[in-house]
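Chemist: predicted model follows, preceded by the sequence.
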Amino acid sequence: MSEQTFLVLTALADEPRHGYGVVQRVQELSDGRVRLRVGTLYGVLDRLVADGWAEPDREEIHQGRLRRYYRLTGAGETALAEQTRRLAANVDAASAVLRARGHWPRSAEVRA
């Protein structure tokens, strides 16, 4: 799963969002590291819908423009949870190796 896909799923996990709302939330979640372009965002959303991980929630008109909201499905939540577990296991493994070589702080220091 790409970082963009992971972050879009995470952005949809707490509430339905429209495209620009997803872009903003991804930027917040990544502390500004990831800035989704419109083409990338809608490519990811199209794949998530095709895979059954997200679905359209509703549409509304805002300042004369259509906003389509998307929400996470149960399958999307499961995929996000599984990927989160995999990433956490990878972080734990890499951190242990780096700590053993004296190149990484203890877990409490990383999260602080």
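Modeler: Good, I have the coordinates.
Chemist: okay, CA-based contacts and neighbour counts for the rest of this
Modeler: Fine.
Chemist: list the contacts of the residue nearest the centre of the chain.
Modeler: The structure's the chain has its C-alpha centroid closest to Leu7; by Cα atoms, centre = their mean the separation is 1.4 Å. Applying Cα atoms under 8 Å, 6 or more residues apart in numbering to Leu7 gives the contacts Val26, Leu29, Ser30.
Chemist: quick one: the second one and Leu7, what's the gap?
Modeler: Note on Leu29: its distance to Leu7, by Cα to Cα, to the nearest Å, is 7 Å.
Chemist: and the strands in the protein?
Modeler: 17-18, 54-62, 65-72 (DSSP state E).
Chemist: comparison target, given below:
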Amino acid sequence: MQEPTFLILTALAGGPQHGYGIITDVLRISGERVRLRAGTLYAALDRLEGDGLVAPEGEEIVDGRARRYYRLTPAGTARLAAEAERLRHNVETATGRLSRLGFVPNPGGAA
């Protein structure tokens, strides 16, 4: 799974959100490393909806513009959980190998 997809699903795991909310949440979750453009986000949401991982949750009109909300589906939750477990395993493996080299990672910050 590509990082932007992981971050979009992670953002939606916090509850339904509209596009701008997802963009803002992804920026926060990624420590301001990943800045999604609107076109990139909506293309990803269309793909994720087609894959059954997200679904529209409704719309509201704000300042005369439609704001569509998206939610994580049960399949999306399962896929995100599987990816999180895969990443956890990879981090444990890397951390174990680094510790054998004498490197002690700082869990709260950069190395």
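Modeler: It's in. Not measured: the values here are computed from a predicted model.
Chemist: what's the match for the residue nearest to the centre of structure 1 in structure 2?
Modeler: In structure 2, Leu7 of structure 1 lines up with Leu7, judged by TM-score structural alignment.
Chemist: distance of that match from Ile29 of structure 2?
Modeler: Counting by Cα to Cα - Leu7 of structure 2 and Ile29 of structure 2 are separated by 7 Å.
Chemist: mean neighbour count, the strands of structure 1: which tops it?
Modeler: Neighbour counts (mean count of other Cα atoms under 10 Å) averaged over each of those peak at strand 17-18, with a mean of 21.
Chemist: what's the mean deviation for that one versus structure 2?
Modeler: Superposing on structure 2 and averaging over aligned pairs (mean Cα distance after the TM-score superposition for structure 1), strand 17-18 of structure 1 comes out at 0.4 Å.
Chemist: find the nearest non-adjacent residue to Arg58 of structure 1, please.
Modeler: With sequence-adjacent residues excluded and distances taken as Cα to Cα, 6 or more residues apart in numbering, Arg58 of structure 1 is closest to Tyr69, at 5.3 Å.
Chemist: list the contacts of the one you found.
Modeler: Here Tyr69 of structure 1 is in contact with Pro16, Arg17, His18, Gly19, Pro56, Asp57, Arg58, Glu59 (Cα under 8 Å, 6+ apart).
Chemist: so, if you compare those, which one comes nearest to Leu41 of structure 1?
Modeler: Leu41 of structure 1 has its nearest neighbour among the contacts of Tyr69 of structure 1 in Gly19, at 7.4 Å by Cα to Cα.
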